[in-house]
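A.B. asks: this is a predicted model, with the sequence first.
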Amino acid sequence: MIVSRFNRSLLVLVVLVLAGLTLTVVPANAADSADSKIAWTVRTALSKYGSGRPKFTYTVKAGEQITDGIDINNTGPKKITLKLYAADGFTTGTGGFDILTPDKKSNGIGAWVKPAVARVTVAPGKQVQIPFTMTVPDNATPGDHVGGIVTVLDQKDPSGSGTVIHRRVGLRIETRVSGQVQSKLTIENLKLDYDGHNPLGTGHATISFTVHNTGNTVLGGLQKATIAGGLGVGSKTVKLPRLPQLLPGESWDTKATVDGVHAMLWVTGKVTVTPVFTDAAGSTASLNPVTASSRTVVSVWSFVLLIAFILGLIALVWLIIVVVKRLRRRSNEKVEAKVAAAVEERLQEKVNQ
C-alpha cells in the first residue's frame, strides 16, 4: 500500500522544518520500523541575500525574478535520495504553519519557485547546494505571499506492509510584492448566546466570532471580549487566546464562555481585536483595534412574563390607590353628613327653646 497523501494516514512520518521550527509527527506503528539512522538538515544558502538566515525573505516587484539556493546536508551514514518541491503555506487548525503537499495546487509561492532539480542524491556526510529561481508574475498582487521549499524522503516500511513513509524537511519562504499594502482584520459572524431563564439573575454567556484577514499582509492579533447585562450591569472583560499569524485571506474562529453574567433583561457582547504586525526583523507593532458588538434577550418568554408582572404590579397599585381614594371619599361624606346632622339638630333645639 502506498499512502499518496501526506496527512491522510497515521502511517505517515512527517518531519517539517519551517522558519527554524521542527515539527515531528510520529505514526502509531511505523516509527519503530523507520530507519532512524537516516537524517539530514537544510538551511539557506550563502547568497547576496545574507548568511545564516532562518528562512527566505524577499521584497520584490511584480515581474521580477530572483535566484537563491538551499543547502542540504546528509548527517546520516547512508546515501539518501530526496525529492524537492515548493508549495504555498497555510495556517493549520492548531495555529501552526505548514505548506501544501505536492498533490495540492499552489497559486503563489509554490507556483513561482522552481528548484533547479526535482530530485537529488546526497552521499553520507556530504552537503549539496540546490539553486532555485522565483519568478514573480507581472500581475502578482501586492502584499505578503508565504510558502516553502521542501525536501522529501520516501521510505518503504521495513516491516513489509508496503506502506511508504514520507519524511519532509523544508524552509519557509516569505515574499512581499511591492505596491499598496493594507493591514486589516475584520470581525465576522459575531454571535452571542445566553443560558439562563431568570431575566434578573445570572447565567452563562457564550460568544463566538470569526476573524478574517481581509488585508494583504500577514497579521496576528490580541483578542478580548466584554460581556454585560442590560444598561451595562455586571460588565466583565475576558482575555481570549492570541490570534495565530494569519496569511492574507485566512480566517480564525474563536469561541468563549463567560460564567456569572448578570442578565438584567438582556446581555450585550463586545469583541475587540488588536492586529499585531511582525516585520522581517521580528519586531512587532500593534495597529488600531477593531470592534464588533451583539445583543441577545435573556429569554423572550421570561421577558414577556416580566413585563406582564410589572404591568400587573402597576395595575394593582393603581387599583389600590383608586379604592383608597373611594374609601376616603365615602368616609369624608359620612363625617360631613354626621356634622351636618349634628348642626341641624343643635339649631332645632335652639328654635324649640
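C.D. replies: Good, I have the coordinates.
A.B. asks: okay, CA-based contacts and neighbour counts for the rest of this
C.D. replies: Noted.
A.B. asks: SS state for Ala342?
C.D. replies: Here Ala342 is helix, with the state taken from DSSP: H, G, I helix; E, B strand; the rest coil.
A.B. asks: next, the one to line up against it:
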Amino acid sequence: MHPPTPPTTTAARTLAQSTVVVLLAALAFLGPGAGPAAAADSDLPWAVGTASNDFGSRRQNYSYTLNPGGRLKDGLVVVNRGTTPLHLAVYAADAFTSEEGKLDLVAKDAKSTGLGAWVRTDRPDVTARPRESVEVPFTVALPADAAPGEYMGGIVTSLTDGAGTNQQLGIRIRLRVGGELKPSLSVKNLQVRYTGTSNPFGKGEATVTYTIHNTGNTILTARQAASVSGPFGRFSVRAGQIDDSPQLLPGDTWKVSVPVHGVVPALRVSGTVTLVPLVIDASNSVAPLAAVETTTHAWTIPWAVLLLLAVVCGLVVAGLALRRRRRAADR
C-alpha cells in the first residue's frame, strides 16, 4: 500500500499551519470542574466542551440541520485547568482535509467561505480564572441563498504565548443545509505507468495514479479498487488492498498512487479504477452508493523481448550473409 499524497485544497487552508495545533473533539473528556463533554490535550492548560441546553448534554461535537436563512444559538464551554488566569481568542473556521487525511480547520487569518463564515461568537475572546468554566455563546446564521448540502467547520479557542507559538483547541461543527443531497465522486487524471523487466518472458510492474474528486454536496469516503489488464480483458491483475480514502468534503480532492505487480507487457493495457462512495452520517452509520468506474489505456512496450528479437534477427542476417560468402568462395 502506498502512502497517500496530499489533497488539493486552497492555499489559504494551510496558511500558518506550521505553528498551529488544532484538535477537534472526538472523545469525551471531563476537565477539572467541567460538566459537559470536552476536548482536551494533556499538554494544554485548558479544555473545551459543548454547552448543555435544548440540543443535549455531553455532546462530543455540534451537529445541526437548518434551512437556508435559518438561525440558531448554542454555546461553547471553556475550562481553565491551570493555576493562572487564561485569556483565549475565540473564532469559527471552515474545515478541510489535511495532508494526513484528517479533518482540520483553517488558520484564523485564512478566509472562511462556508460554515466558518456563518458562525459568529458573541465575543472574540474569553478570560477564565483558574479552575473556572466559562460559556461562550455563538450563533449559526445561514444566508437565504445557502446551497443545500453538508458543511464542516469548528469553533476554535486559541492561545499565543510570548514566543509567538500558537496553540489551538476546537470542537467540530457539522451542518446539513436543507434541500436535495447529491452525493457524487469522480476519478480525474487517471494514468498507468509501466515499468518493464529485464526478463524477456517475465512480467513487469505498473503504477496507477489518479485523483478522487468529491463533486457532490455531501461528505463522502471512497472505497477503492484498481486493476490492469491486457487486450480484451486478458491477463487482468488487481492491485492489493487499498485503504478507504479519508472523509472528503464537497469540492475536496485526494491523490492516490497504487502499485500493481505481475503485469504482462501486452503492448497496450487498460487501467481501471472503481470507487464506491460511502455516505457517513453524523451518527457514523455507513451507506454505500452505486460504484463509479473509470478506465484509461497505456502502452507497455516489451523492450526486453524486442531486444531479444533484434539480436535473433541480427544473428539470422549474419548467418545468411556468412552462408552466401561461403557459397561464393566455393565457386
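C.D. replies: Received, thanks. Given the structure is predicted, the values throughout are model-derived calculations rather than measurements.
A.B. asks: got a TM-score for the two of them?
C.D. replies: TM-score of the superposed chains, computed with TM-score structural alignment, normalised by the length of the second structure, equals 0.79; 283 aligned residues with a CA RMSD of 2.5 Å.
A.B. asks: can you give me the strands for the stretch 201-350 of the first structure?
C.D. replies: Counting by DSSP state E, counting those that start in this stretch, the stretch 201-350 of the first structure has strands at residues 202-213, 219-229, 236-246, 251-262, 266-278, 284-286, 290-297.
A.B. asks: oops, could you answer that again for the stretch 51-200 of the second structure instead?
C.D. replies: Using DSSP E, counting those that start in this stretch, strands in the stretch 51-200 of the second structure cover 62-66, 71-80, 86-97, 103-105, 119-121, 125-128, 133-141, 149-160, 166-177, 185-195.
A.B. asks: which position in the first structure pairs with Thr160 of the second structure?
C.D. replies: Counting by TM-score structural alignment, Thr160 of the second structure lines up with Asp154 in the first structure.
A.B. asks: list the contacts of its match.
C.D. replies: Leu82, Val164, Ile165, His166, Arg167 (CA atoms under 8 Å, 6 or more residues apart in numbering).
A.B. asks: and if we set it to 10 Å?
C.D. replies: For Asp154 of the first structure, the contact set (CA atoms under 10 Å, 6 or more residues apart in numbering) comprises Leu13, Ile80, Thr81, Leu82, Lys83, Thr163, Val164, Ile165, His166, Arg167, Arg168.
A.B. asks: go on, Lys182 of the second structure?
C.D. replies: If you count contacts by CA under 10 Å, 6+ apart, Lys182 of the second structure has them with Pro148, Gly149, Thr215, Gly216, Asn217, Thr218.
A.B. asks: most widely separated two among those residues?
C.D. replies: Across the contacts of Lys182 of the second structure, the longest distance by CA to CA is 13.6 Å; it joins Pro148 and Thr215.
A.B. asks: ok, and the contacts of Lys182 of the second structure in the first structure?
C.D. replies: Of those, the ones still in contact in the first structure (both residues aligned by TM-score structural alignment, their matches' CA atoms under 10 Å) are Pro148, Gly149, Thr215, Gly216, Asn217, Thr218.
A.B. asks: just the buried members of the contacts of Lys182 of the second structure?
C.D. replies: Using 16 or more other CA atoms under 10 Å as the burial test, the contacts of Lys182 of the second structure include Pro148, Gly149, Thr215, Gly216, Asn217, Thr218 as buried.
A.B. asks: of those, which belong to helices?
C.D. replies: Using DSSP state H to define helices, no part of those is located there.
A.B. asks: kindly name the residues of the second structure that line up with stretch 85-101 of the first structure.
C.D. replies: Taking TM-score structural alignment as the measure, the second structure aligns residues 91-107 with stretch 85-101 of the first structure.
A.B. asks: ah, wrong one, I meant stretch 243-257 of the first structure
C.D. replies: The aligned range for stretch 243-257 of the first structure is 245-259, by TM-score structural alignment.
A.B. asks: coming back round to it: and the contacts of Asp154 of the first structure, which is closest to Ala342 of the first structure?
C.D. replies: Proximity of the contacts of Asp154 of the first structure to Ala342 of the first structure (CA to CA) peaks at Leu13, which lies at 113.9 Å.
A.B. asks: I'd guessed that closest one sits against Thr24; true?
C.D. replies: Yes - using CA atoms under 10 Å, Leu13 of the first structure makes contact with Thr24 at a distance of 7.7 Å.
A.B. asks: who has more neighbours, those two?
C.D. replies: Ranked by neighbour count (other CA atoms under 10 Å), Leu13 of the first structure and Thr24 place Leu13 first, with 24 against 14.
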